[in-house]
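> Provided below for reference: sequence and predicted model.
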Amino acid sequence: MTTGSTQVTELRVHGVRWYLLSVVSLHCCLQNAVWAAFPPIAQSAKLVYDWTDSDINMSLIYGNIGTIVLLLPMIWIVFAKGMRTALLLSTFLTAIGTALKALPVGNNLNSWLIPIGLFLNGCGGAVTSVGATVLSETWFPPSQRATATVFYLVSAAVGGALVFIVGPAVVPEPIALCDNITWSKKSNCSEQNKSYINSHEVQEGLKVLNITECSLAVLLLISVIFHFPNKPLHPPSVTANTQRLGLREGARTAVREWRFWHLALCCAISTSVYASWLTTAEVVLHPFGISQVGTGYLSSYPKRIYAHISPVFPLKKEAGWMSFSGAIGGTLFGMVLSRLSDIFHRKMKVIMMAMFSIATVFYLLFILMLIGVVPNEHWLFYFAYIAACVMTSGAQPLYYEIACENLFPVSEAVISGFLAFLLNVGSSLFLLVTLIPGIGTMWPNWAVFVTSLLSVVVLYLFKEEYRRLDIDLPVSQSEDSDPEHNRF
């Protein structure tokens, strides 16, 4: 039905929506975990596959390229065929991609199969950004819409966080010996004299990790085949049943609308820089004495094997635990923010500005401790890093919801797809910059600070509208008093 239709349509929410949200969120979590699997175990991957730091960063770019390639076709698939077809294709591509990674072949073939697998997995991630707002609009009432969107999107952060813990727990860091003495990066040792006493354990750990990823991907594919309808029999809201602009007309409307570019460029720049910075934390923080090792009871290797001791931080710490804590904290905090957005209608911009402002302060504090301007108290260092991640991870998914509100009746698939396209382009450019010889590892920290500050400024200048809520809110208020409508 259209907005001006006189036909009365029964509005109803369906309990199956939580199953559907769980399936797509688990796929999003796994897909992002596969994409980000190698940076947290960078030293192990370099040993087994004979890679360099550039190869580690390229492993992320392969996935970004896959997402970019399939994003525009995925917009059409979601728009014309529905979420079932889109998710069937995505879970199938993720299963094939992880299977290629898990094949027990030699390093020569791995050098070809792993990039292809990461590319296909990246293609499978296209549905994540395109489908998040579509699923929430199609299946969830206005009082749960932002919550569903954020839950879907932050599941990617959960996957990215888990790899920082699961990866190093399953795949041990190589123990290097130089002339039978534990090697330190402060020591000079030629490759001819260097040996690794646990290379077999590293290879076995990578094999277990790859096979586990493949098994989970196949289970998710079976779940989608089993049950995943395109839409419910009865819509959950008026706008869920409102005709959107056609694909071409909606795309033209979006790209010609300054409000879209106002949000899109800010979202793409800040989100891509933050995601790449967080994912490459092991590489970025390694010069400061923070590395892959240090999972404590999860590691079977003693602390005496730690590499060089940083002059900035006298104790070796684990980058994975920092990123894990920040991402998981951001996930939980994002759920809180989404519920606040659903409860306090039309306050999304204020909530986002507050969170990005706090994050900017913590980023600056973190940088000042890295460069030695502020005393390097360990508790404050970790608190600043984790707090910045929590605020940023929690606020960023709301970009998708506020963009959909301001561009309605443009399809959510079009808006989310365009945002994701720009985000992946930005992330790829960021990672390509890291490949420049001699560029160092400090600039990503400044980049994430500047882009967080940019988000505050852009949101302050943006005059928001809530076009969907203006239609749905009176209906949702009346529904709140209807016990039948609020049932599962």
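Sure thing, it's come through.
> rest of the way, CA atoms for contacts and neighbours
Fine.
> where exactly do the strands run in this structure?
Secondary structure of the chain (DSSP state E): strands located at 176-178, 181-182, 194-196, 290-291, 317-318.
> which parts of the stretch 351-488 of the chain are helices?
Taking DSSP state H, counting those that start in this stretch, the helices of the stretch 351-488 of the chain run over residues 378-395, 398-407, 412-434, 443-461, 467-480.
> neighbouring contacts of the second one?
The contact list for helix 398-407 (Cα atoms under 8 Å, 6 or more residues apart in numbering) reads 133, 146, 149-150, 254, 259-260, 263-264, 267, 338, 348-349, 352, 410-412, 415-416, 419, 464-469.
> re the thing from before, so of the strands of the chain, which one's packed in deepest?
Mean neighbours per residue, mean count of other Cα atoms under 10 Å, is largest over those for strand 290-291, with a mean of 26.
> which other helices and strands contact that strand?
helix 281-285, strand 317-318, helix 319-343 (3 or more Cα pairs under 8 Å, 6 or more residues apart in numbering; DSSP states H and E).
> which residues touch the closest residue to residue 76 other than its chain neighbours?
Leaving aside its chain neighbours, residue 76 sits nearest to residue 247 (7.4 Å; criterion: Cα to Cα, 6 or more residues apart in numbering). Contact analysis of residue 247 by Cα under 8 Å, 6+ apart lists 76, 79, 411, 414.
> gap between residue 247 and residue 427?
Going from residue 247 to residue 427 by Cα to Cα, to the nearest Å gives 26 Å.
> and if you look at residue 39?
Counting by Cα to Cα - residue 39 and residue 427 are separated by 15 Å.
> and the comparison structure, right after this:
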Amino acid sequence: MGNEEEKMPIGRDEIRNGYGSICTEEESSQDPHDKHGDSYSVEVETNGNISRPVVTETTLARFWILLVFSLISWLSCVLWDTFGPINESVAAAFPGWGPSTVAMTVNWTSIMFLIFVAPMCLGIQRCGLRNVMILASTILFIGTAVRCITTKLPWFTVLCDLCSMFVGIASTIILAGPSLIASEWFPSNERTTAVAVMMGASQLGGVGSYLEPLLVKTPGRGVSAEEIRDQIMELLYIGAGAAGVLLMAVLIYFPSRPPVPPSTTSSINRLDMKSGVKSLCRNKDFLLILVAYGVSVGPPIAWIPVLNYSLVPLGFHQDHAMWIGLSSIIASSIFPVFYGHIMDQFHGHMRTNLVFLMGVATACFFWFLLLSYGAVPTSTWQVYVSVIGALTFNYTTIPLFYELAVEMAYPVPEILVSGILTAADNLASTLFYFVFLVPGIGYNWVTIVLVICSSYTIIPLMVANVRYTRTKLDLSDT
């Protein structure tokens, strides 16, 4: 696979001139005198020896797209993990809601994602990003609305599971879309940062989840189950209202792409879905990256909603665990943006940085393992540092993995590459949650899994032959 770059077509021979007609490119070059502000043109020599300018331009509208998509990502993450941070409260308000019930509300989301990610990716290619975003936002709103219908059991449980299924369907575009939006709307020196912002917003959804104990009381003296139940329903009403507002924002303005592409490769045709799948199946280096990403990132993502269960044996209950989870999520949402910006300035070093980040995350997970098994005396600062460090460095790898995978798979469509990557981490998350259903298994196994997944996945990353096809093409025309 070392000469994969020579065998695989990079799509440079087909270029969408202004997202319109397709012409064949033999050579392209940028005239530095044509550059004005944020736009410039690349001269394309066609087979007919007629030069056609491929104009590239960045617009302020990209920041609106980034904002709306990031807010939807944030809300979907809140909805994904509604009950984990208030597990003690929901158990008191709704008898029968134990760890397995909470885990399954999250697991339904992952399962539905795995089922619908392929149809959604195909829908984007055929119907466009705007139509699929409207569909996803509508599904998200319906899902949040149905669980507000009743508090009677078992219907409340059924409707919450149904909502989780709807969130999973909507999340196919929300989780797989960042690389596509970055490619369609942002120039090459902003793409990793844009992906990091969108994924960071999704991760910040955990902040909303871990702030839920401020709205929902912890069971205790003077707190009735009915009072807690009312507060939980108020929380669900807020979620439905937010989903409705964001649906309106998408309807108002969310085009599939800008009128003028922001980079040369944004204007180049991608493979169709069928050819793209075949290309990825033959690309052994991409498959190595896929394994490294899915196994290393999936379990830590799944750990966040059920973090409470790992902290309780250490003496950290719901109220205290809230601040550990909150601090972890904030750090792991902000740090990747800064790291992604640095990567945008220094191309060609993603693997080195990924190995570094995964190594530090492994060390932090191992530290928490020692605390969990009593090998190291437990203290508050060690729990905070080990959890925050592990999740922050692990989550910082996500935008780098996405951009590296897109680079190595080019010209496979970004939405297909991102969809497969997200399906991989969801599959790993689903398997992680199923272990909770094993009777009497406890929670100490979690830390062992996190250490193994974070460490051994460095091996396939090191074996892969890394290429930066898309970036080289963009930089060659600057």
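Everything's here; your move. Bear in mind that the values here come from a model prediction, so they are computed numbers and not experimental data.
> so after superposing, what's the score?
Once superposed, chain against chain, the TM-score is 0.88 (TM-score structural alignment, normalised by the length of structure 2); 432 aligned residues with a Cα RMSD of 1.5 Å.
> may I see the helices of the stretch 351-488 of structure 1 arranged in a markdown table, with distance to residue 72 of structure 1 as well?
Putting the helices of the stretch 351-488 of structure 1 into a markdown table (distance: least, Cα to Cα, whole Å) gives the following:
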| stretch | distance to residue 72 of structure 1 |
| --- | --- |
| helix 378-395 | 25 |
| helix 398-407 | 17 |
| helix 412-434 | 7 |
| helix 443-461 | 26 |
| helix 467-480 | 24 |
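> among those, which comes closest to residue 69 of structure 1?
helix 412-434 (9.0 Å; Cα to Cα).
> what range in structure 2 matches the closest one?
Counting by TM-score structural alignment, helix 412-434 of structure 1 falls onto residues 414-436 of structure 2.
> buried sites along that stretch?
The neighbour-count check on stretch 414-436 of structure 2 (16 or more other Cα atoms under 10 Å) flags 414-433, 436 as buried.
> what's the answer for stretch 16-33 of structure 1, then?
The neighbour-count check on stretch 16-33 of structure 1 (16+ other Cα under 10 Å) flags 17, 20-21, 23-33 as buried.
> among those, name the ones in helices.
Among the buried residues of stretch 16-33 of structure 1, the members found in helices (DSSP state H) are 17, 20-21, 23-33.
> and these, which two are furthest apart?
Within those, 17 and 33 form the most distant pair, 24.0 Å apart (Cα to Cα).
> picking that back up, reformat the helices and strands packed on strand 290-291 of structure 1 as CSV; add distance to residue 235 of structure 1.
As requested, these are arranged in CSV below (distance: least, Cα to Cα, whole Å):
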stretch, distance to residue 235 of structure 1
helix 281-285, 43
strand 317-318, 48
helix 319-343, 18
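> out of the ones you listed, which comes closest to residue 373 of structure 1?
Comparing these against residue 373 of structure 1 with Cα to Cα, the closest turns out to be helix 281-285 (17.3 Å).
> look up the average distance of that closest one to its aligned counterpart in structure 2.
With mean Cα distance after the TM-score superposition for structure 1, helix 281-285 of structure 1 departs from structure 2 by a mean of 1.4 Å once superposed.
> now a PyMOL select for only the buried ones of the contacts of helix 398-407 of structure 1.
Buried residues among the contacts of helix 398-407 of structure 1 (16+ other Cα under 10 Å), as a PyMOL selection:
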select buried, resi 133+146+149+150+254+259+260+263+264+267+338+348+349+352+410+411+412+415+416+419+464+465+466+467+468+469
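> counterpart of residue 268 of structure 2 over in structure 1?
Per TM-score structural alignment, the equivalent position to residue 268 of structure 2 in structure 1 is residue 242.
> its match is in contact with residue 2, isn't it?
Yes - the criterion here is Cα atoms under 8 Å, and residue 242 of structure 1 meets it with residue 2 at 4.8 Å.
> would you map the helices across the stretch 51-200 of structure 2?
Using DSSP H, counting those that start in this stretch, helices in the stretch 51-200 of structure 2 cover 61-80, 87-93, 99-127, 129-146, 155-176, 178-185, 191-210.
> please tell me which residues of structure 1 the second one aligns onto.
With TM-score structural alignment applied, helix 87-93 of structure 2 matches the range 42-48 in structure 1.
> quick one: contacts of the matching stretch?
With Cα under 8 Å, 6+ apart as the criterion, stretch 42-48 of structure 1 contacts 38, 51-53, 56, 107, 171-174, 199, 202-203, 282-283, 292.
> how does it look with 7 Å?
38, 51, 52, 56, 173, 174, 202, 203 (Cα atoms under 7 Å, 6 or more residues apart in numbering).
> next one: stretch 94-107 of structure 1
Contacts of stretch 94-107 of structure 1 (Cα under 7 Å, 6+ apart): 31, 49, 113-114, 117-118, 120-121, 124, 207, 210-211, 213-214, 217-218.
> which of the residues you listed sit farthest apart?
Every pair of the contacts of stretch 94-107 of structure 1 checked by Cα to Cα; the farthest is 49 and 218, at 25.2 Å.
> correct me, but residue 244 of structure 1 touches residue 410?
Yes - with contact defined as Cα atoms under 7 Å, residue 244 of structure 1 reaches residue 410; the gap is 5.8 Å.
> burial measure for residue 385 of structure 2, as a count.
Residue 385 of structure 2 has 16 neighbours, counted by other Cα atoms under 10 Å.
> do you know how far it is from residue 330 of structure 2?
Applying Cα to Cα to residue 385 of structure 2 and residue 330 of structure 2 gives a distance of 13 Å.
> try residue 83 of structure 2
For residue 83 of structure 2 relative to residue 330 of structure 2 (Cα to Cα), the value is 19 Å.
> these two: which is more packed in?
A count of neighbours by other Cα under 10 Å puts residue 83 above the other of residue 83 of structure 2 and residue 330, at 26 against 19.
> thinking again about what came up before, of the helices of the stretch 351-488 of structure 1, which is nearest residue 287 of structure 1?
helix 443-461 (12.9 Å).
> residue ranges for the helices of the stretch 201-350 of structure 1, please.
Under the criterion DSSP H, counting those that start in this stretch, the stretch 201-350 of structure 1 contains helices at 247-256, 258-279, 281-285, 319-343, 348-370.
> nearest to residue 451 of structure 1, of the ones you listed?
Here helix 258-279 is closest among those (Cα to Cα), at 4.9 Å.
> which residues in structure 2 does the closest one match up with?
Going by TM-score structural alignment: helix 258-279 of structure 1 matches residues 284-305.
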